[in-house]
Every structure is written in C-alpha cells, then in structure tokens.
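# Need a 3D model of the sequence below.
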Amino acid sequence: MRPKSFDPTGLVVRHYNSAGRVREYDFATLPVAEPMQRSLAVLFAARCVAHTWSVHASSSLYWRQIQAFAVFVSGRLRAPRDLDEVTAGLIEAWHDAVVTEDGGFTLFTFVTRLLRDDVRLQSGPVADALARRLPRLRSRTQSFSEAEFDQITAAARREFRSALARIERNAAHLHRWRSGDFTIGGEEWLLGQALDVEARTGYALSGHPGTGRAGPAGRTAVPAWDRLFLSRLEATALGVLLLAQFGWNLSVIDQAVVPRASPDPGLDGQPTYRIPVQKRREGAGRYFETRNVTDDGAGTPGRLITQALAATRFARAIVADLSPGTELLIVWRTQMVGRERSDNDRHPPVGLLRFGIHRDAGKDWAQAHGLGGSPFRRGRRTVNAVERREPGQNSRDTHDRHYALVDKRVQADAVSVIAAGAKAATALARRTVAAAVRAAPDPHAATTATVDCADFTNSPYSSAGSGCTASFLMCLGCSNARIHPGHHSRLAHLHEALGNLRSVLDPRSWEVEWGDAYARLDHLQTVLGGQTWAAARTRVSDADRDLIADLLNGDLNT
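Next comes the predicted model:
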C-alpha cells in the first residue's frame, strides 16, 4: 500500500522516492494565506509519485521555485488568498520580475507548469498568461579542448591505476597470509592479519583509520586501513574513466550497477559484460539500455570494467554481507565517518563504505589535480558531442539542438567537414550528366560534335550572351545539352576511346585531361542502361569514329 502523501494537517507533503525513502515539505512555512498553501500542497503532492518524480532532486527543485513564487505573491499590495484569485496581471508581473534573473527560465517554467494543473487556472486570461513560454536558454557549457581532455583522462588513469596496483599488491599478500606462508608474529604476518581484518570488516585493527596496533615483542603492524579499498578521490578517478569510455553523465555513473559477465565468455576466455544503464532523459519507454562490452585487452572498454570490478571487490564483498541485494559498482571507503552530506536519493552508507560519486567529489578531484572544475559536465559534452558525435543520455533532438550545435569545438570542426562536403559535391557535379536525355531530337537545338545544344548563347561556362567557348567534351555536364538516340553510338565510342587512352597514358595526366569526361560517360551509361549502351556500341559508324578522332586530336577545339 502506498504511504500517505499528507500528514493530518494537510500542509506537509511527503515525497517517497524510488528507493522508498521520504522527504517532507512543509507548506505552512510559505508566506502566503493558508488556502493558497493548501492548494499548492495539493498540486505538489500530485506530482510526488514514482512515474513523475522518482527522486528527491526533482521535488526539491520544484520546492525552491514554489518558495520563490510565494515570496513574490506575498509582496503584492493585494496578495491573493488562494489560486482562484491569481490574475493574468499577477502572472505577467511575475514574468517581468524573473525573466532577466539567472534561473528565471526554470523559475517561471516550473511554477507555471504546476499551476496549470489547477482547474481554476485552466481558462480565461490567466490560462493564457500561464501558457506563455520563455525561450530556452542555451547552455554555456563548452567541451574541453583535446589537450585539456587528454590531461584530465591522463590524471584519472594515473590515480586509478596506482590505486588498483596497491589493492592487487595487498590482495596478493592477504592470499599468502591466508595460505599460511608467513611466520606467525613476523612483520609480514602482522600485515596479513591487518589486511584480513580490513577485508572482512572494512576497519583497521584498532578500529581507527591511520593507526597501528601493537603486536608481539612490541612491534606495530603497518597501518592497513586504505590498502584494499578505493578512496573517495580514487573512486572519482574511476568515474572520470567511465565517462571518457562510455560518455555517461554523473547520475548514470553514480548509480551504475555491477556488470555481469556472460556465462559463455568464448574460446578465448575474454569476458563479455552486460552493462545495464538508466537513461531517464531519453524519455518514457527508453529509460533502460543494456550494452555488451568485451575485455579484449588493454585499452578496451571491457578491460576498464574488469579493472573496476577488481578494485572494488573487497568493498563489494563486505556490502554483500551487511546489505544483501546492494549491487552498485562504485564503492569506496570513507575516512570521515558522519561528515558526509545526507542525500536520500543516493544509497545510504554501509559501515565505512560509501557508494557512487557525488557532484562535490568531482570538484574536489579537479582541485586536487590542479584542474579548473569538475570534469563531468564538460567531459560528457566532449565525449558525446565531439568525439562520439552521438547522444549519451538525451534524445537525438536534444543532443543536436542543445549540445552539438552550440558547442564551439563542434562548430570549428564542422568548418572543415562542410568544406570537404562542398568540395566532394562539386567534384560529383562535375562528373555527373547534367544534359537532358530525350527520346527524340529537339527541333530547336543546334548540333554539336557530341550532343545538341538548346542555348549556345547563354552557357554556364561563359559570361552571359558571349556564346559558349567550352570544349565539346564538357557538353554532358551542361544543362543546355540535349541527348537523343542519334547520339548514343558516338558517345559509346568516345567512352571506349577514352578508356583506351587510359591504358597508355600516365594515370595522373589522363585524370587531369580526360577523367571528368570519362566519369560523365560512365554516368550516362548507367542512366541509359547496359542493354541500350551495348546496342549503341554495335552501331558505331565510320563517321562516328572520324568525329571522335578529330575531337580527341584537338581538331574541333573552339
């Protein structure tokens, strides 16, 4: 049974997120009359359902906008007591007050979206005012330059690989200790004992991070609290690598679940992982996606997954014992118990272990490496808009409109792409038949050495009214030209003659002199069809041969 959204007063709305954790919003604190408090609470509660707001981040964002609206309403000379007293003039005044502010688009859009759900505001001038749209502001976030992104990924790779090497080194030592390879009481044995306690509980021997414990003969075990787990910043480095590899945004990385290797990895023994990904911004019905990646060696997407599983295996084993069913991929050990920010949309701590990557961790990681700011937002734009050129967690339209088209690096890269496309299109046009193919001669067209010409005076190859001065070999590329069956045999013979020249001339010289003409004849052969072209070759006359010989010898040049 779904928990009640209201407390007995009807003014406190409870929002249960997808994990079943609750957050309360007290509408009695809004500086408006109680009837309006209750009306706003009803509208707000209607959206506090799983298929509308599945996380507290959504409800808290709307709550901040409602608070701002309530402050504005309370400052009016004649403040409305309930929503039925809200007028078009009040909405217009509010629009004018917020439109120039940072966040004004969100403020106006979110509150009007909520108010439009009230039946009392769904008709008349006030409905028209609420339907007003502000232009969506373009994101000012830009992608990283290639050098910047290389610096970020290199820093993340160094930090994560160092952490993984430490964990593997200590895991090997722990295995030897459990196998009885060390003399009891020795330094190596004491370290193995400390590692065993850490692997089973997450705690160092003393129960306090960074301290040792006296062993036999007064010796002290080496502090081992950080030897088998990632730290907060090391987990963030892993998140940066997942971003660079898969283009995931921070919310996807934060909630990433443990990938499963396929039951049949193949004869080569390389595991293939099935990675489930939530992509809520794709829209209803496309929230979930599964990707398969194979560990084919160093640098492959599957290898990163293999390394992530190895780096988190001890932490995930403890979590499996203490919180069965928790299958999040990114798990790290905290050094500061009780000082983490409470966030009910994220998985609660399990002992000393924490999950995922909070947005603050991205800022702290960047600061630790001397970088400008959190790499996740700009990094996602870099991977999806610039490198992969495809949507990550957004629809194709959103990706193109709000990410790719407004990114300066994409725009700069597009210049060369557009130029290359224009060049290719021009080259294709030069090698394509532009002449009109007719079933019969055009009585108004003049005969030339290759085709008929409908307008000798106005040629695309010469200035208007001066008459055509182009070679007859270019006639097939002119829209004034007319081709009818009487031309087929000489054109087929010209095609064959140019092919013969190709076999005896230097390839570069032939391409410059005859390449375009030969390509247009190739295209004409396709237009007419192989059967028609073959029949034309059987009808070549001596007059056709003499005419084409004169043309190729330059005797007909104009």
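
# Going by C-alpha atoms from here, please, whenever you check contacts or count neighbours.
OK.

# can you list contacts of stretch 257-274?
Contacts with stretch 257-274, where a contact means Cα atoms under 8 Å, 6 or more residues apart in numbering, come from 275-276, 290-296, 302, 305, 309, 327-329.

# For the residues you listed, which entry has the maximal number of neighbours?
When neighbours are counted by other Cα atoms under 10 Å, residue 305 leads the contacts of stretch 257-274 with 25 neighbours.

# tell me the secondary structure for the residue most central in space within the chain?
Note on the chain: the residue nearest the mean C-alpha position is residue 392, at 2.7 Å, using Cα atoms, centre = their mean. Per DSSP: H, G, I helix; E, B strand; the rest coil, the secondary structure class of residue 392 is coil.

# That one and residue 356, how far apart?
19 Å (Cα to Cα, to the nearest Å).

# And the helices in the stretch 201-350 of the chain?
Secondary structure of the stretch 201-350 of the chain by DSSP state H, counting those that start in this stretch: the helices cover 232-246, 250-254, 301-322.

# What is the neighbour count of residue 423?
12.

# Can you tell me the SS state at it?
helix.

# show me the contacts for it.
Per Cα under 8 Å, 6+ apart, neighbours of residue 423: none.

# Beyond the host helix or strand of residue 411, next helix or strand please.
Per DSSP states H and E: residue 411 is located in helix 408-430. Next along the chain after helix 408-430, taking DSSP H and E as the criterion, comes strand 436-437.

# elements contacting that next one?
Taking 3 or more Cα pairs under 8 Å, 6 or more residues apart in numbering; DSSP states H and E as contact, the helices and strands that strand 436-437 lies on are strand 481-483.

# Would you tell me what the next helix or strand after the strand it packs on is?
Assigned by DSSP H and E, the successor of strand 481-483 is helix 485-502.

# Which positions within that next one qualify as buried?
The neighbour-count check on helix 485-502 (16 or more other Cα atoms under 10 Å) flags 487-495, 497-498, 502 as buried.

# here's the other one to compare against:
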Amino acid sequence: MPETDWTPPSRIDESGLRVTVTNEGTTHSVVVDLTALPGSPELRRELANALATKTGPTGTWKRVAVVENIAWCLETFTAHLAENGIVSIAALTPGAWNAYRLHLDERFAPKTATHILSKVVGLLRVSPLLPDAMAPALRMRQYHNFKTDPQPTYKVEDFEAIQKAAQHAVHAAARRITANSALLAKQGDPSLSPEQAQRAAALQTLLDNDGYLHSRSNLDVFAALGATTQYPNVIRGKTYMKASGLITEARAALFLTPAEATACAALLICHEGYNYSVVHNLTVPDRAATAADTQDAYRTPTDKPRRGKAGRHQTDILVDDGEESVGRAIRWIREATEPARRYLADRGTPTDRLLLYWPQRSLGPASGIPDYVRDTARTWWPEGVPKPGNWAMLHRTHVTRIRRRPEHHSRRTFVNEYLLLDQAAREEANGVIRQGLESALRPAVSRLAIRIVPSDTDVPEDSDTAVASCADYDHHPRTGVRCDESFLMCLRCDNAKAGPRHVKRIVLLHDALANLRSAIDSETWEERFQGHYLDLVAFLRNKLTEDEIGEARRQGTDEDRRIIEALLRGEYDRR
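As a prediction, this is how the structure comes out:
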C-alpha cells in the first residue's frame, strides 16, 4: 500500500494546459489539450485544473466520452471572456455570465447552447476561484427537454432482419477466430497436416510482426491466411497489389474487423436493449451458476453513471439456451475477442473490455464500438433496411416496440423518454384514449337534458341558476317537489335552458374543472366532480361548435368567473 502522505501523479502536463483523462476502471485515456483556446494563459490553466478535478477521483466525469468535445465547448466561453477583458475565473461576474448565455442563445440552437453551458458550468462549479456571487447565476435552469417530436424507430420486421444479419456476422467471426486460435495453440504438433502447419506458422508470423506484414515479402503468409484478394493500386499506369487490404484480411484471422465489431454491438442491443455507452464499455462477463447443468450463463455488469451512485451499477445474468439467446451471443463475442485480450496482455496493456477489434490503420486492437459505424455496418446490414448503424434508433425500437416495458430505466423515463416520443405508441395510446372517452361519454350524452335557446330574452333572468335558467324551480321533474340539488346537476334537468349568458358560464365551468383535476387527488375527483365534468364535455361536443366555444370563452367576464368559483366552493348548495 502507498504511504499515508502519498499523492497520485498529476494528470496535467508541465505546460498546465494538457490534461490526461482516463475511463474509470480501464486504461483507455485521452489527452485534452486547451493550448489553442483563446483567452489568457491564466484562464486556460484554471480551466485545466478544474477539468483535472472534475475527472479525478472526487469528480463526476468518469468517462472519456464526456470530455471528447470539451475544448470546443470552452472555446466560445474563453473567447467571450477575452473580448470582455476577463482573464481569470476569479474576475467572472453574474453580468458577464448572463451576457455569455445571451451570446450562446444568439449563436447556437437551444440544444447545442444547453450542451455547451452544461460543460462550462460543470467546470466552473469545481473551481475554488469561482466568486460566491456566481453561485446563484449558475443555479439558473440550464437543462430542458427538447424531445417533443416523435422519435424514429425501425419497423419490427426490419429490426428482426437486423438482429438476424448481426447474428450471422458474429457467429461467422466467432467460428473463424476460435478455429484459428485453436490451430495457433497446436503449432508444432506433428498431427497437423502440412496445410494446417503452414497456416499455424502464418498466424504466429502475424503476431510476431504485431499485425503488420510487408506485402511483397510475405505473400506466402497472406496466402496461408486466406488473404488473397487483389486490391488494385494504380501508380503511373502500373497496377500494384495494395498492402493495406491484404493486411486487414490477414488480421481478421485472429481479430474482429470493425464491421464485425459493429455487428456485435447491434446484436447485444437487439437482445438486451442496451444503449450505446453501455455496449461501448462492457467488460468481459463471468460465468454464472444456473439451475440447469446443461446451460451456461454469464454475469454481465453494466454501468450507467447518469443513474447516480446508488443505481449506476447493475448486473444481468444472461443465459445461453440456444443460438437465438443473448447468452450465446455473449459467448460468441467473448470467444471472438479473446485473442485480442491475450495479445494486449502479452504486450503489457491488459484489458477486460468485451468489444475489441483491429482497425484498418492502427498499430493494435481498439476497444468499444468503432467510429464511422454507418460505413462499417454496411458490409453486413440487411438489404433494404434504412439507416445502418443507428444505435439510438435500434435501442429505441427494442424498448418501445419489442419489450414494451422499462428494463434499464425508471418507469418515468420509460414513459416520458420512450413511449410518449414513439409515433406508433402515440397513435395506439390515442386510440385507446378515444375509445375510453367515448365509452365514458355515452352515459353522459344519454342523461344530457338541458336545452339551448338562441337568445337571452327567451329566458328570464329571475329564473337563473349559476349555469342555466330554470323553468320551474318549485317542481323537480323527477321528484315533483322543490329542487334542492347542486347547480352542477342542471345539465341533466328537463327544466333547464341555456341562453348565451349561460353558455359562457358552462364553458368557464368546464375549464375550471379541467384545471381542478390536476390539483386534487383522484379519489376526490372521481367522487365529486368526474360525472359533472363528463356532462360538460358531452354538452360542448354535442351542442356547440369549436368556434362557438371559443367565442363563449372570450365573452366570459370577471363576474361569470366569480359565480363559477362560488359554485365549486359549494356556496350555492341548499340555499
């Protein structure tokens, strides 16, 4: 163990402007360079220190992906401060901050401006130089839900075609790599045939040369590994064999190609509905015990930092019960990437990442989901299915069209971020709502008895209730005695008539009950107001047009609103 006074080495270089950021739990790191930012050197060093704190042991930015565009986000901030003569975080004022926010609003779309602000605010809050007066300004709401339009999903049949194509590509890669890995392990075995011995030697040569083979001097190695495709490279009228294509084919004997890595990612998303970051950072699963001795299972840890400390880590048990199962997919991917993990471990850079592949122009295997996904996915993507490699669309389709229940999110997130933004789910929900409303309105329509008269002169004012004119207050149509019911019952009464002065109050009563609905508990609503609200909806739908409703609402006066408020408070009951 280190000494008690031991401090970890600084992740900021000697210039004070470059910060090394490492993924939590892995060795994958990037260097964030703030050298080219506008503004004073002092300000840039302060931001670099804040970035080191934010990405350090006590910070909340634990992934390289969080800081990949941080320099771009800070560029507008440092430029704005430089233009206003501010050279340090300590000199920042609420006025300057608000001016910067207005500058972003003018220059960027709301979503982009909010993204930039979130990064800048995150760094400023951890800086010890931030003035106390800035705290209220930074607490101003920065985040908004910009997703209101329906989000696209694949058709179910297209989703199934993607899963099938990805499964075929992953299975083929696993068979190829495991066969070659087993052959390499038997190198020197006298039981190997001459062809097998030659291929095993070629595989060893590939590893000995760190995956790079000179095309002219290793044609026999390429041939033994099946890398024989001619890649023409025309120079000055002469055609040469292009080395990069042959090398890529040769490496594929033991390592996944970028296209196959995207197929692995797609297959996991199709099976489990993982989002991009979860798949990108998956580690090698452990074997798990199962009730059936004939089944394998894998304990797969997932990490979603946005869930917070209490809920970010989760473990899935994925059972291998056949070629169509997610457990079998995990097994294939694990076997196909094992040679890459051994290769990295032998060279002093061990990793536990699940997804490993060898990019075309790279000196070694890379981890996670490859860049340029849409181009690499085209090699296995099913023909006729649009948008190859759209992970968000694939993830959303799994959540909303396949599983249709929350799995890796809360119920609230599932409803707000998925169901309510899914066009098909919206249409289906609207249909159910319409059916439910029609069903609830049928009794209300049948009991609606109030009659509309064209003019207020047709009904005397001295017979008015809160929402109607009563033809015979002393003789209730059903009881024959003096009426003692709430004025809310007027819409069901044969004695009730509504002139224009009453219609506007009925519209205002409808609006008041609609607002009241969200302010009281469901039990009170159903017991006291739901039936009357349905009466009002039935009246408006069956007796008035949209234009008439709008005009009545505009004609409502303060006195009309006072009468409606008194009615809902019960001031007219049993008078």
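
# ok, back up a step: from residue 248 of the first structure, how far out is the residue nearest to the centre of the first structure?
Distance from residue 392 of the first structure to residue 248 of the first structure, by Cα to Cα: 6 Å.

# Aligned to residue 255 of the second structure, what sits in the first structure?
Matched by TM-score structural alignment, residue 255 of the second structure corresponds to residue 229 in the first structure.

# and its match, how far is that from residue 409 of the first structure?
38 Å.

# quick one, which of these two is more surrounded?
residue 229 (27 against 18).

# mind listing what residue 357 of the second structure touches?
So residue 357 of the second structure contacts 255-258, 261, 337, 340, 365-367 (Cα under 8 Å, 6+ apart).

# As a check, name the ranges of all strands in the stretch 251-400 of the second structure.
286-288, 296-303, 313-320, 356-357, 366-367 (DSSP state E, counting those that start in this stretch).

# For residue 331 of the first structure, which non-adjacent residue is spatially closest?
residue 355 (4.6 Å; Cα to Cα, 6 or more residues apart in numbering).

# So for stretch 396-411 of the first structure, what gets flagged as buried?
In stretch 396-411 of the first structure, counting by 16+ other Cα under 10 Å, buried: 399-400, 402-404, 406-410.

# what do you get for stretch 176-190 of the first structure?
177, 182, 187-190.

# Can I get the residues you listed in a markdown table including distance to residue 282 of the first structure?
Formatted as a markdown table, these follow (distance: Cα to Cα, whole Å):
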| residue | distance to residue 282 of the first structure |
| --- | --- |
| 177 | 50 |
| 182 | 55 |
| 187 | 55 |
| 188 | 53 |
| 189 | 53 |
| 190 | 53 |
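
# Could you find which two of these are furthest from each other?
177 and 187 (11.3 Å; Cα to Cα).

# residues contacting the residue mapped onto residue 100 of the second structure from the first structure?
Aligning on TM-score structural alignment places residue 100 of the second structure opposite residue 94 in the first structure. Contact analysis of residue 94 of the first structure by Cα under 8 Å, 6+ apart lists residue 72.

# Now do the contacts for residue 397 of the second structure.
Residue 397 of the second structure neighbours (Cα under 8 Å, 6+ apart): 153-156, 159.

# and those, which are buried?
153-154, 159.

# So which of the residues you listed is the closest to residue 517 of the second structure?
Nearest member of these to residue 517 of the second structure, counting by Cα to Cα, is residue 153, at 34.0 Å.

# element containing the aligned residue in the first structure for the closest one, please.
Taking TM-score structural alignment, the alignment pairs residue 153 of the second structure with residue 143 from the first structure. Using DSSP H and E, residue 143 of the first structure falls within no helix or strand.

# What are the neighbouring residues in contact with residue 143 of the first structure?
378-379, 381-382, 386, 407-409.

# Regarding the match of residue 100 of the second structure, what is its secondary structure?
helix.

# Tell me which stretches of the stretch 1-150 of the second structure form helices.
41-54, 64-67, 70-83, 94-107, 110-125, 134-138.

# Just put the ones you listed in a markdown table and tack on distance to residue 432 of the second structure.
Output for those, formatted as a markdown table (distance: least, Cα to Cα, whole Å):
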| stretch | distance to residue 432 of the second structure |
| --- | --- |
| helix 41-54 | 48 |
| helix 64-67 | 41 |
| helix 70-83 | 45 |
| helix 94-107 | 40 |
| helix 110-125 | 33 |
| helix 134-138 | 43 |
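
# Looking at those helices, spot the one closest to residue 348 of the second structure.
That would be helix 64-67 among the helices of the stretch 1-150 of the second structure, by Cα to Cα, at 21.4 Å.

# one step back: quick one: the helix holding residue 411 of the first structure to chain centroid distance?
23 Å (Cα atoms, centre = their mean, to the nearest Å).

# How about stretch 212-222 of the first structure?
52 Å.

# Counting residues, which helix of the first structure comes out longest?
Counting by DSSP state H, the longest helix found in the first structure is helix 146-178.

# related to what we said a few turns ago, reformat the buried residues of helix 485-502 of the first structure as a markdown table; add distance to residue 463 of the first structure.
Compiled in a markdown table, those are given as follows (distance: Cα to Cα, whole Å):
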| residue | distance to residue 463 of the first structure |
| --- | --- |
| 487 | 27 |
| 488 | 30 |
| 489 | 32 |
| 490 | 29 |
| 491 | 27 |
| 492 | 31 |
| 493 | 32 |
| 494 | 28 |
| 495 | 29 |
| 497 | 31 |
| 498 | 29 |
| 502 | 33 |
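
# Which one of these is nearest to residue 160 of the first structure?
Using Cα to Cα, the buried residues of helix 485-502 of the first structure come closest to residue 160 of the first structure at residue 502, 59.4 Å.

# Tell me how far residue 358 of the first structure lies from residue 56 of the first structure.
15 Å.

# sorry, back to before: kindly indicate which of the contacts of residue 143 of the first structure lies nearest residue 158 of the first structure.
Of those, the one sitting nearest to residue 158 of the first structure (Cα to Cα) turns out to be residue 379, at 17.6 Å.

# Map residue 315 of the second structure across to the first structure for me.
In the first structure, residue 315 of the second structure lands on residue 290 (TM-score structural alignment).

# my read: its match touches residue 275, true?
Yes - using Cα atoms under 8 Å, residue 290 of the first structure is in contact with residue 275, at 5.4 Å.
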